[in-house]
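K.L.:
I'd like to go over a predicted model; first the sequence, then the structure.
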Amino acid sequence: MALLVHDALAQKKHLLVEAGTGVGKSLAYLLPVSCWCLTTGKRAVVSTYTVNLQQQLVNKDIPLVAQMLEGNLGTLNYALFKGRGHYLCLRKWNRIYEETLSRLQLVQADEDDKILETLSQVIDDGSWDGDRDRLPFHISNQLWSELCSESMRCMSGRCPFRESCFYQRHRRYLESCHLIVVNHALFAANLRIYDDTAGRTSLLPGYEAVVFDEAHHLDTVFRDSMTFNVGHNHLRRLSDDTLRFISRDPLSQLINPHERSRVQSDLAHILGLMDAALAVLSPDLLYNELRYSRSYSRYAGRDKYRLQQPGSIDDRIPESLRNLSRVVADWASLDLSDEDRFDINALARRYMEMAQVLDSLNALEGDGDSYVYWSEIEGRGRNKHVTLSGAPLEIGPYLAENLWTAVPTAILTSATLSTGGSFDYIRRQLEIEAEEAVIDSPFDYYNQACLCIPKDDRGSQPNNPAYDDYVSEMVLEIVDLAQGRTFVLFTSKKSLQAVSSKLRDRIEQKGYPVFVQGDMPRQALLREFKQSGNAVLMGLDSFWEGVDVPGDALSCVVLAKLPFPVPEDPVMEARETLWRAQGLNPFTHYSLPIATLKLKQGFGRLIRSKADRGAVVILDTRILTRQYGASILKSLPPARLTNDLNDIARAIAPAN
């Protein structure tokens, strides 16, 4: 693999390379990329999806490579760079802290005030780099949102704190780095900003090579970066920021009470109009209108509804937002400091941008051809609210125009890029032309693992209401055979809750601790599972990949259902319609490759070293009875195939 990466860099080509578990792909690309950086003086970016991989690269793998190359090629400079929201904005901090000190002369400190005082001590100490993740204490998301750096509110070179700015200090250091590690979301944001500003602005310094590890996520991440949304919470925050601004000096003195009252009244009116519009577009209400149709049972209870009727948003909302934008912009002519004038102009732009988003949603621009729009229920209980969103259907043309032709070398790697030995799916989705290679895992899957698919008719009907009962019965038997030490991975929260509530007490009575996703944070859940040594963990999407449990603590992975994408998702629904119009079969074009890659990820949780042994159990027997099953099985690691659950115990038993 290292030679393939070396050649791609030397020949300025793109490369798709699937590297099986245990290959050591991180070192296989880091070594040639680092050599290339040091010998050419050019810069490379390494982009990952998960934080865990970022930490592994920066704290373990890159230092090892740097040490290996130090004597011959020189010092390798590298850095982990995060989005600006991770860093404290000193300008915002200075204002909020001064206001807090003034207020505390009159009232007693609450919990947030105490956090601010502790934060002040950390800042004064001078050893903190401004990164929230490096704080020695917890700070709430709500409080951090008032303190963190934001692009819309950044004065950049005009900021009075520009020399000491944490975020800019990190950015300046990047100029001296050969290697920059980021996540996919930040890379996608950088590309979007660079494109929107015709190359005048970027988050990252120039680079001539990029490595995308965990590259199977690129389609989703780049689409998310181009997705826009608006809802009550967005408008509420804009309203709160405005009211807070005009209630403090100098605007509280410069704006007459009548105008201030009128702004408050206008904001309350717009919020009322927005809530009324969102209520009408709530998926609950829209699906309820289908209750007498044959499709109601298919959609009932879903959180998203595709919007296909233009003009569904009250025109008074975007018009009122534009009016308020003009009112706010007029305040910039008052006797203000440069800093206050900047904040006012930024506030006015936010109103105008929200109006433009609502205009796009109201017109449904490009609906079905290039974009899809939907309403979505987010939160639960008192925090339940409706958000309106829009997203591009395909991101391949965007990447082809703005990335693959712009960067000389892109390396895309993952343990799961191909299906049936072919890269056709990933090439189609990303519209990339590249060299291709599959590097097989060094593990002896045939002797280290078995793949058990029970022959049970109940397993062929995963949409039957009784399927969860079948899963529960099978999991109970499997847990005994594996003596705990099992992951049970689901594709839906509803099934997870149904099975876990039915089995938790019964499994724990056998002496095996049960951990269910949602009980505690993901990392805490994983830590408890490892420490227990004989536990059962039931999880959703985030446990299908990026989880490493070598050794005896995990000896069995149960996959409750084949992970096909939900066809009723608005983006998926619109893409299927588009593909059919293009003469493509959505199932073979998209759903089957997605399920295959996801299943490979789930399987990959089991064998993490040459010493590991165990069993993967797929309870969805469609993999045996449907024509597509052979294609999926061909893509999985070559473990011993069995239909007998008793083979699980034999697979887990120590090798002779």
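P.N.:
Looks like it came in fine. Just so it is clear, the model here is predicted, and its values are computed rather than measured.

K.L.:
please count neighbours and contacts with C-alpha atoms only from this point.
P.N.:
Fine.

K.L.:
mind listing the helices in the stretch 251-400 of the chain by residue range?
P.N.:
For the stretch 251-400 of the chain, the helices defined by DSSP state H, counting those that start in this stretch occupy 251-254, 257-280, 283-288, 296-299, 316-330, 338-363, 396-399.

K.L.:
okay, pairing it with this:
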Amino acid sequence: MKSLIDGRVRLFVFSTKKARLSIIVSSKLHKEVDLAFSPQGALAKSVHQYRPRQSQYDMALAVTSAISEKHNLILEAGTGVGKTFAYLIPALLSGKQVIISTGSKNLQEQLFFKDLPLLLTMFSVAPKTALLKGRSNYLCQLRLEKNLQKISQMSPQVVDELIKINQWASMTKDGDIGNLTSVAEHSATIATVTSTKESCTGKKCSYYDACFSRKAKIKAQDAKIVVVNHHLFFADRLLKDTGFAELLPEADVVVFDEAHLVPDVCINYFGQQIATRDIDRVLNQIIDVYRTELRDSIQLDQLSQRLLVKLSRWQNALLEEDVTDWRHVISNKDLATQSWDLLNELTTLLAVTTEHVGRSETLDNVVGQLSSIVAQLQLYFECNDQNAAYSVEPSGRFTMLRIAPINIAKQCQQLFDKQTQWIFTSATLQVNRQLKHFADELGLGKAKQIILDSPFDYPNQALFCVPRHLAKSGQTEANVNQLVDVCTQAINAAQGRTFILFTSHHMLQQVARMLQRKVNYPLLIQGQASKQSLLNKFRQLGNGVLLGTSSFWEGIDVRGRLLSCVIIDKLPFVSPDDTLYRARAANAERSHNDPFTSISLPQAVISLKQGVGRLIRDEKDRGVLILCDNRIVNRPYGEAFINSLPPMSRTRDLDTALRFLKSIP
């Protein structure tokens, strides 16, 4: 009995010492972070014209507390807070294993190539760091070699691009295709030489030791600080959950920057997607195997050819019916019959290909892919999950079938384990001065929640105008004419230097056609070139007008006099016909909640904040925001939008806004 008591005492003493040690470490980290942001600290000594910002300091201390006291944190940091250094410095100084996840490749690269090296030098610390992207961002030497072997069959342009890629391949150290500058970023040739799961032969590959994708994964596993993007992070968590080898090390701390994107990424990874493009590719691979390897197996060719025809007819039928909800498809007898007929034929083809396993390495790989497609289609066609939305989405000449959960909170609670500190930050998380919507969506109700406003002088730097006498939303012709009139006046007053952000491609095209006849400033229209090309052109011109939809509402940083005006056509509410929204709305009603206030309104507020955030990017910026939707001022819910936006000066008089624009040099 005495030894047992002694053991308990020893255990208690050990625990007490451990608690004391934790307090000491916590105190040490707080002191180091406090010093770093002080007027005498490393930032002041190393950053030209550094000025302490209270909001940045407050955020750094909040992140420090989350790391040292081991709690989760949701923090909105308005534009200009300087959130990158506010979370990077505590993460680096903590000495812990940290994963930083971003929503875009641009921010991912800025963190790894600019911000991290600067801070490592500044604080004289040298943890191993790694940048890891999805495998499609890396050159596959084997695919390049196979393409070069068939170069005589290719067009002169493709030959030229392959030669340039091959020259680059001999010099690159990491194989990151983003560093390839001699070939256009959207060239179709690039997709034929990057790494894919389907083309990877693993240890059988002659380039296994030199494989760029593999080396990047090994480096990430060995690093103390790893920079990834949200899609890759959740793909890794999915691999862990299914028992496969993970890509990333176990982390003490995970920081999600651009965290407003996380819920949509979670929906994507907790759901399933079936692309008919993949079915088409598998069928063509089987036909190719028949023609090049298994000429004695004509049934492979006949079944695959027949299925290509059925697949095409089925997709055309879906397109003609203009269905977006699979539940509507299965209520249509003809479409339902065609769908099950397609699945039955694919099942027959799977049985036939299985009989030839072992005769062709290519066919063996295809059998696994076809088996997965058949299983996924079976699950999708049965449509048994009442807590999921089953959507049909056109994708060029192909179709995407998507199963999306309508509530991800439970899955997220399991995903965000207690052994890790989870930190979520973005400039756009709060709705009506609360972070509850974001926290509830991810099942993070117990996380500490903080809102830090932008340090910019919005009342003097920005003017928010909702012009009087706008037509009611939905009166299309009147809406278009008024929008064009407002845009024309604002563009002329701003001497170009304008973003026009739309909620639909249709409205964008209508306005673009009319503006081409009314303004003399260069118009840069989404779809004419890549997003990055349009932005570069906008910066080079100095008087451009850029027209874009959702992809231009966020992740764009144009500072100074280059951008003086942002015009938004209307409040960005999700379409009531959206399949996922309808499923979520039905679920909300079953729980006696109002779908509009609990789902539609919060999403629209966050989206609008993203668009508004394009205007003021620096403490010296000045500009005008014009919203051509009077619902924000004459509907009760408009207050939620206004309370969530920066405190800009406001006017209903367009002439006042035009005078403000003309005053900007």
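P.N.:
Done, it's in. Note that the coordinates shown come from a computational prediction; the quantities given were computed from them, not determined experimentally.

K.L.:
make TSV out of the helices of the stretch 251-400 of the first structure and add mean neighbour count.
P.N.:
Compiled in TSV, the helices of the stretch 251-400 of the first structure are given as follows (neighbours: other C-alpha atoms under 10 Å):
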stretch	mean neighbour count
helix 251-254	14
helix 257-280	15
helix 283-288	18
helix 296-299	13
helix 316-330	18
helix 338-363	19
helix 396-399	18
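
K.L.:
to residue 233 of the first structure, which of those lies closest?
P.N.:
If you check each of the helices of the stretch 251-400 of the first structure against residue 233 of the first structure by C-alpha to C-alpha, helix 257-280 wins as the nearest, at 9.8 Å.

K.L.:
just want the angle from the closest one to helix 316-330.
P.N.:
150 degrees (axes from the mean of the first three to the mean of the last three C-alpha atoms, to 10 degrees).

K.L.:
spatially nearest residue to residue 73 of the first structure, not counting backbone neighbours?
P.N.:
Here the nearest residue to residue 73 of the first structure in space, its sequence neighbours aside, is residue 38; by C-alpha to C-alpha, 6 or more residues apart in numbering that works out to 6.3 Å.

K.L.:
work out for me the element that neighbour sits within.
P.N.:
Residue 38 of the first structure is part of helix 25-40, with elements assigned from DSSP states H and E.

K.L.:
show me what that helix packs onto, helices and strands only.
P.N.:
Contact partners of helix 25-40 of the first structure among helices and strands, from 3 or more C-alpha pairs under 8 Å, 6 or more residues apart in numbering; DSSP states H and E: helix 2-11, helix 62-73.

K.L.:
highest average neighbour count across those helices?
P.N.:
Each of these was given a mean neighbour count from mean count of other C-alpha atoms under 10 Å, and the largest, a mean of 17, is that of helix 2-11.

K.L.:
now render the helices of the stretch 251-400 of the first structure as TSV, adding distance to residue 81 of the first structure.
P.N.:
Written out in TSV, the entries for those read as follows (distance: least, C-alpha to C-alpha, whole Å):
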stretch	distance to residue 81 of the first structure
helix 251-254	37
helix 257-280	37
helix 283-288	38
helix 296-299	42
helix 316-330	34
helix 338-363	25
helix 396-399	22
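
K.L.:
what about the residue nearest to the spatial centre of the first structure, which SS state?
P.N.:
Compute the mean C-alpha point of the first structure, and by C-alpha atoms, centre = their mean the closest residue is residue 221, 6.7 Å away. Going by DSSP: H, G, I helix; E, B strand; the rest coil, the secondary structure assigned to residue 221 of the first structure is helix.

K.L.:
wait, which of the helices of the stretch 251-400 of the first structure is closest to residue 174 of the first structure?
P.N.:
Nearest of the helices of the stretch 251-400 of the first structure to residue 174 of the first structure, taken as C-alpha to C-alpha: helix 396-399 at 24.3 Å.

K.L.:
what span of the second structure lines up against the next helix or strand after the closest one?
P.N.:
Beyond helix 396-399 of the first structure on the C-terminal side, the first helix or strand identified by DSSP H and E is strand 409-414. Strand 409-414 of the first structure corresponds to residues 421-426 in the second structure, going by TM-score structural alignment.

K.L.:
also stretch 181-190 of the first structure?
P.N.:
Applying TM-score structural alignment, one finds that stretch 181-190 of the first structure aligns to the residue range 227-236 of the second structure.

K.L.:
list the contacts for the aligned partner of residue 17 of the first structure in the second structure?
P.N.:
Taking TM-score structural alignment, the alignment pairs residue 17 of the first structure with residue 75 from the second structure. Counting by C-alpha atoms under 8 Å, 6 or more residues apart in numbering, residue 75 of the second structure makes contact with 59, 423, 424, 425, 426, 429, 449, 450, 451, 452.

K.L.:
same check on residue 415 of the first structure?
P.N.:
Residues in contact with residue 415 of the first structure (C-alpha under 8 Å, 6+ apart) are 18, 19, 20, 21, 214, 601.

K.L.:
excluding chain neighbours, what is closest to the last one?
P.N.:
Going back to what we said before, that points to residue 601 of the first structure. Nearest non-adjacent residue to residue 601 of the first structure, counting by C-alpha to C-alpha, 6+ apart: residue 545, 5.5 Å away.

K.L.:
map that neighbour across to the second structure for me.
P.N.:
Under the alignment (TM-score structural alignment), residue 545 of the first structure pairs with residue 554 in the second structure.

K.L.:
so what's that match up against?
P.N.:
The neighbourhood of residue 554 of the second structure, defined by C-alpha under 8 Å, 6+ apart, consists of 610, 611, 613, 614.
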